[in-house]
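Visitor: Below are the sequence and a predicted model for it; my questions follow.
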Amino acid sequence: MRRTAAALATVLAAGLAGGAQSAAAAEPPTCGTPADHRIAEVQGDGDASPVAGRTVRVEGVVTADFQRPDQLGGFFIQDPAPDRDPRTSEGIFVYSTQEVAEGDRVLVTGRAVEYNGLTELSPASAVNVCGKGRVAPAHVRLPLKGGADLERYEGMLLRFGQKLTATETYTLGRYGEVTVSAGGRLFQPTDGHGTTQAGNDARRLLVDDGSNVQNPDTIPYTDPRVLRIGDSAHGLTGVLSYGFGEYRLQPTEQARFANTNRRPAKPRHVGGNVRVASFNTLNWFTTLGERGADTAAEQERQLTKLVAALRGLDADVVGLMEVENNGDTAVGALVDRLNQAAGAGTYAWVRHPYPGTDAIHVALVYKPAKVTPAGAARSSEDPVFDRPPLVQTFRPASGRTPFTVIVNHFKSKGCDGATGPDADQGDGQGCYNARRVAQAGAIGAIAAESANPLVIGDLNAYAAEDPVELLAGAGLASQTKRFVRPGERYSYVFDGQSGELDHALAGRSLARHVTGATIWHINADEPLFLDYNTEFNPPEFYRPDAFRSSDHDPVLVGLRLR
């Protein structure tokens, strides 16, 4: 049962934080004005304060101080003698610049408000420091039992003793945020890992940096190495805030992440005498100021990283996505730079016979010394394709067995213009799933007429979604599912959830020639500020290497062909 205000006054008179009656004479007179509400009474047992809009006086111990101009403009206090209702929080944020320090016992008068979902006292008309106190962090474990949410801990000092894994770093450079999760990284519910969206949401927590500053001068978790998704920490400690639609842990102790997801210097060995890769380039454009680089300097940085990635793959055939659709200009520029690095004539490209009218198209590069095109390149003029596929049959230089690479980039999940069956159906597959299913059907038909087909590319569909399952039903089996462990089977991270958008699907006749497959995790796990852009990325983080050369990880397949 909650303590009443009268009972609280009795406790205060006795010296809540261990102060004796004789100490009262030494306190400022304002410290003799008792609280009229417990913090738990201000917080209430729901999302909003039951006394919102009223001026209240509460007592607590300062647990975190974020008063600097580049921080949150206030501090957190917590009642050291909590009530017995687990639904009510014992902590609250005070919006005030009056100087306090962690461990101060304070009496605060202020108006109870809901600010963007956070219960706080704002403005605080009086902050009286009345001694010292101590609050131990509450030990919390994700997911909370019984389906409870974090509202019961809003404003409180918490400690998460369990292992929590970084599962999203998209806003690390811009806002100093990283999302962590219990039980390892989060996977997309439609990627076949047995997860649900509700289960994922219960396991995740956003760790903030105690600041609302954009593009901070010092990005957290970059020393002695830059944080990667998959790295993990124990004992995260801080106060729980709320803002921008999410609960946020504002650390009171430096979080330290162990390097539990080391950078892979090279892709895993896949064997075979012919290697085929799929790689989304993230808008390789030679035209500046379009979807790719804005300046010549950015373009050079982007090209350097792409070449490093392609040389690291060392594939004999590479299907590329998101290459500017400007004839041979963009793909030719990429091949020219590859040949500068690898030797003249090492790579060539296949001219797309029908690249479509989209700003980007798929491309295909290969090593003439390793494979030879057999016949002309093909495509499809079916209007179902926004970006028509590129189909080319090859023969290995040292053998006669043909194989056909079918390069794809299916319609994205974005909802712009989606209507009818293309609208989001609420099944987790996003918009335009019906279009992607139709595209998959058309690709299945092309594969059925091709010698030893290998369907590769960014299908914009996760492993357990309808388009991939339709292709599987057409006899095109996932080689990453066959050779890559479930925890490593992802090529993209969206909203903190990993999944496999980039695929390598082999027909039955070719599958027996496959010696291995891997996903080279050089991009999806890397923070955004490591890429080629210069607008906000601190220059000291750029490296002329393969890491964060794109936002998709490349896929690599080995073939043994005679």
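Guide: Sure thing, it's come through.

Visitor: okay, CA-based contacts and neighbour counts for the rest of this
Guide: OK.

Visitor: ok, how many other residues are close to the closest residue to Phe385 other than its chain neighbours?
Guide: Counting by C-alpha to C-alpha, 6 or more residues apart in numbering, Phe385 lies nearest to Gln439, which is 6.4 Å off, once chain neighbours are set aside. When counting by other C-alpha atoms under 10 Å, one arrives at 25 neighbours for Gln439.

Visitor: Gln439 is in contact with His409, isn't it?
Guide: No - under the criterion of C-alpha atoms under 8 Å, Gln439 lies out of contact with His409, with a separation of 9.7 Å.

Visitor: mind listing the helices for the stretch 1-150 of the chain?
Guide: For the stretch 1-150 of the chain, the helices defined by DSSP state H, counting those that start in this stretch cover 5-14, 39-43.

Visitor: and here's the other structure:
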Amino acid sequence: MANLSARRWTTAASLSFVAAASLTALPAPANALSADVVISAVYGGGGNSGAAFKNDFIELANLTASPVSVEGWTVQYASAAGVVFQTTALSGSIPANGRYLIQEAAGAAGTLDLPTPDATGTVPMSATSGVVALVTATYSLVGCGTLCATAPNVKDLVGYGATANVETLAAPGLTNTTALARSGDLVDTDNNSVDFTSGVPRATNAAGVTVNAGDGPGNPTDPTPGSTRIHDIQGSGRISPIVGQSVTNVSGIVTAVRSTGSSRGYWMQDPSADADPLTSEGLFVFTGSTTPAVAIGDSVLATGRVTEYRPTAGAQTLTELGGPINTIRLTGGNALPTPAPVSLADTFTKTGSLEAQPLEPGSYALDWLEVHEGMRVTVAQDTRLVSPVDTEFGELWVTLKPAQNPTPRGGSAYVSYDDPNSGRLMLQALNGAPAANVGSTLAGGSVGVVDYQSFGGYVIQTTALGAITEGSLKPQKVTPPKKAGDLSIVTYNVENLTVTDSDAKYARLAEAVVVNLGKPDILALEEIQDNNGTADGGVVAADQTIAKFIAAIVAAGGPTYQSRSIDPNNGTDGGAPGGNIRQVFLFNPARTTFVDRPGGDADTAVTVQKVRPTSNQIMLSASPGRINPTSSAWNASRKPLVGEFRYDGDKQLFVIANHFNSKGGDYPLTAAVQPPARTSEGQRVSQATEVRNFVADLAAKSGNTARVVVLGDINDYQFSPTLATLTDNGALLRTLINDLPANERYSYVFDGNSQTLDHILISPTIKGYSYGVVHINAEFSDQASDHDPQILRILTGCGSEPLPVRCRPGSPVVDVE
């Protein structure tokens, strides 16, 4: 697959940080990222004039789901010069996903005690600039100069204010009334300036007790609305005009609450809009892993720091309140602002940097969503589902433009880079959604707030979801049965199949092979994992996984297939870590013969050889073999599997099974700069070049007589540079998906677009054939895999001109029911 099942983006604001309006690269991180324990808060103004807390403090956070012992660890503090470090010993452990509080020196002022500390020291910390290190040893740091972040045993380091002893860049300087808090979901990028924001001090201990300095006497808890309104924060562009600034007592009515996960928070909206239609009146208030103590209809005042959350590289940002949040609840049960009907322009977006251009909501779909960011909206009309409901996350996609590239089965076909289907809209049901398939109907009346997340881009977080009426979509079956000499070949991505998967998954996949695909003669399978799945340990063999699948096919009434594959080197072929996915041939020995030739292994390149120097007869140096496996084109990616088959007497056929690298890292369709960068494409083009060159060698050495089938999960579209390279612009191989009508060219559904990632390509020497995509998975909530298989039939009696009727490629589609 395209590694898009791993696409599960973190929910909004879960990695909240201040992002510049441009995507300028920052200096390289100073040290390895901490995967378990990080410094989560630093405060040095304790007991100073105007301070609420009596003591300085340092807070740690456990990022894991298990307790972490800190026995023998220390926290260490140095002044901005960072020459002499003072240590505080730690003991005990940090609870799973919990905090750990270290109390330091006290001053003469302050009125609030910290929660009961988990460790106590006497270090007087600076209220403005300094360095704090978490060290997994007891000795004091010395001699590391300004490079203490990379010193031995330093797990995490924070330099704040005017210090050069930092991870990449310094965190903001502090005052007597402000503390550092690690942003969002406690993300650690090894850049102090990105990872930390300053705001009202708040401390939490291992028992989960939290004390907020905003609650102390003499601090701003006065329930008087501040002068800053939500539309002032949102401004009339994509980036807040006051990003990075702290705001106090911003007023609004709570319109939605997210109370689960690590990206909790609430949306609020100002019921009194200003006169500017480009300024949103809604805003997300991010509380991290803390459940907000508010309810829909509450009138609240929110204090925090204006941030721009960019969920992934290249994405747009979500304007929100982040950092330490203080919320004052005034009243409950207030009327909610009237939701605006969603109205998306026919044009998806403009080109260039969106953040540098004015908003034009009447002309561009993305601009309409941006000016309503955080606001209540409604999908007033009945709509059609263009993706199956993801019941785990309550996600579904609908189309507000039903005539936009409709597929015959109810989806929206992705037909070119220039036409991403502007009518698509993602809804995420905060209260869950029932299973439903593509083509089902969502009744009008869904209401929610406009959010922005990673792959999905703009999304309506629904507080009320319309009723879903299931359509009549059915899985397809290949008909009629093949004739005696025909050869059927299938490509099928079975989505990380391993021996530890349930018998039910095996049974579903086997039923598809036997019933839906009609017992094909050859199957090229992608994503077969090793015998222990994602449990690492050096296992690379997949014989148990393959044997279990063959047995399931037999139990479903299919033939006893034989298999051929090559085990990869451990951890070199990408996919789920530890899984060692690879391509595998299954073949029915009663219908076809696999020509075994020894010598194929993970590192040896298969070559094309002539049987005799003066003949056009060719063979593989090894069968099965891998195409140039040591080429950099295959770094962290699957290497093509090549096999030689014989069928219909003694006809020779070369089959190349592929799984090109995923689209991971590509910018989303809603990217901040348009058109989106396709950063992963370069490697696929390199991979396509390797395969094209091998096919060209087969053709050249055979005198253009070799029959070749190239198939698999190419992870790219029929109109992509990858396919143009692989097929030599159609001169070397024929792209069979293009034989179908434009709105039927799909085998995968992502972001509401029905698209093609899987392909079957054939050489011109294959004269008669039939072909089709068999839709059994991608459009259904209940899936055995996230890909639909494709089938090719090479038809007998089709080797000469004039071609008989059944061999003519004018109507090549396999009949399906």
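Guide: On my side now, so go ahead. Given the structure is predicted, the values throughout are model-derived calculations rather than measurements.

Visitor: And the TM-score between these chains?
Guide: The TM-score (TM-score structural alignment, normalised by the length of structure 1) is 0.68; 465 aligned residues with a C-alpha RMSD of 4.4 Å.

Visitor: Who are the contact partners of the equivalent of the residue nearest to Phe385 of structure 1 over in structure 2?
Guide: Under the alignment (TM-score structural alignment), Gln439 of structure 1 maps onto Val691 of structure 2. If you count contacts by C-alpha atoms under 8 Å, 6 or more residues apart in numbering, Val691 of structure 2 has them with 627, 640, 726.

Visitor: List the buried residues for stretch 127-139 of structure 1?
Guide: Of the residues in stretch 127-139 of structure 1, those buried under the neighbour-count criterion (16 or more other C-alpha atoms under 10 Å) are 127-135.

Visitor: Looking at these, which are in strands?
Guide: Secondary structure from DSSP state E places 127-132 of those in strands.

Visitor: thinking again about what came up before, quick one: which of the buried residues of stretch 127-139 of structure 1 is nearest to Thr329 of structure 1?
Guide: Taking C-alpha to C-alpha as the measure, Val135 is the one of the buried residues of stretch 127-139 of structure 1 closest to Thr329 of structure 1, at 64.6 Å.

Visitor: how close does that closest one sit to Leu157 of structure 1?
Guide: Val135 of structure 1 is 8 Å from Leu157 of structure 1, where distance means C-alpha to C-alpha, to the nearest Å.

Visitor: same thing with Val371 of structure 1?
Guide: Shown here: Val371 of structure 1 relative to Leu157 of structure 1, a distance of 62 Å by C-alpha to C-alpha.

Visitor: swap in Gly499 of structure 1?
Guide: 34 Å.

Visitor: between the two, which one's more packed in?
Guide: Between Gly499 of structure 1 and Leu157, counted using other C-alpha under 10 Å, Leu157 has the larger neighbour count: 29 against 26.

Visitor: doesn't Val62 make contact with the more buried one?
Guide: No - taking contacts as C-alpha under 8 Å, Leu157 of structure 1 lies outside contact range of Val62: 9.9 Å.

Visitor: Overlap of the contact sets of these two?
Guide: In contact with both Leu157 of structure 1 and Val62: Gln78, using C-alpha under 8 Å, 6+ apart.

Visitor: Let me know how buried Glu465 of structure 1 is, in neighbour terms.
Guide: Residues within reach of Glu465 of structure 1, counting by other C-alpha under 10 Å, total 19.

Visitor: Am I right that it is in contact with Asp191?
Guide: Yes - counting by C-alpha under 8 Å, Glu465 of structure 1 sits close enough to Asp191 to count as a contact (7.2 Å).

Visitor: what's the spacing between the helix or strand where the residue nearest to Phe385 of structure 1 lies and its chain's center?
Guide: According to DSSP states H and E, Gln439 of structure 1 maps onto helix 433-448. Mean-position distance between helix 433-448 of structure 1 and its chain equals 29 Å (C-alpha atoms, centre = their mean, to the nearest Å).

Visitor: now do stretch 446-461 of structure 1
Guide: 29 Å.

Visitor: measure it end to end?
Guide: Counting by C-alpha to C-alpha, you get 19 Å between the two ends of stretch 446-461 of structure 1.

Visitor: what's next to that stretch, contact-wise?
Guide: Contacts to stretch 446-461 of structure 1, defined as C-alpha under 8 Å, 6+ apart, come from residues 277-280, 319-321, 393, 402-413, 429, 436, 467-468, 476, 500-510.

Visitor: Filter these down to the ones in strands?
Guide: 277-280, 319-321, 393, 403-409, 502-506.

Visitor: just to revisit the earlier point, against Asp648 of structure 2, how distant is the match of Gln439 of structure 1?
Guide: The spacing between Val691 of structure 2 and Asp648 of structure 2, counted by C-alpha to C-alpha, is 26 Å.

Visitor: count of neighbours near Gln98 of structure 1?
Guide: Gln98 of structure 1 is flanked by 15 other residues according to other C-alpha under 10 Å.

Visitor: for the nearest residue to it once chain neighbours are set aside, what are its contacts?
Guide: Distance criterion C-alpha to C-alpha, 6+ apart; nearest residue to Gln98 of structure 1, sequence neighbours excluded, is Val127 at 6.9 Å. Shown here is Val127 of structure 1, whose contacts under the criterion C-alpha under 8 Å, 6+ apart are 98, 106-109.

Visitor: Tell me, of those, which are also contacts in structure 2.
Guide: With the contact criterion set to both residues aligned by TM-score structural alignment, their matches' C-alpha atoms under 8 Å, the contacts of Val127 of structure 1 that also touch in structure 2 are 106-108.

Visitor: can you give me the helices for the stretch 351-500 of structure 1?
Guide: Using DSSP H, counting those that start in this stretch, helices in the stretch 351-500 of structure 1 cover 433-448, 466-473, 479-483.
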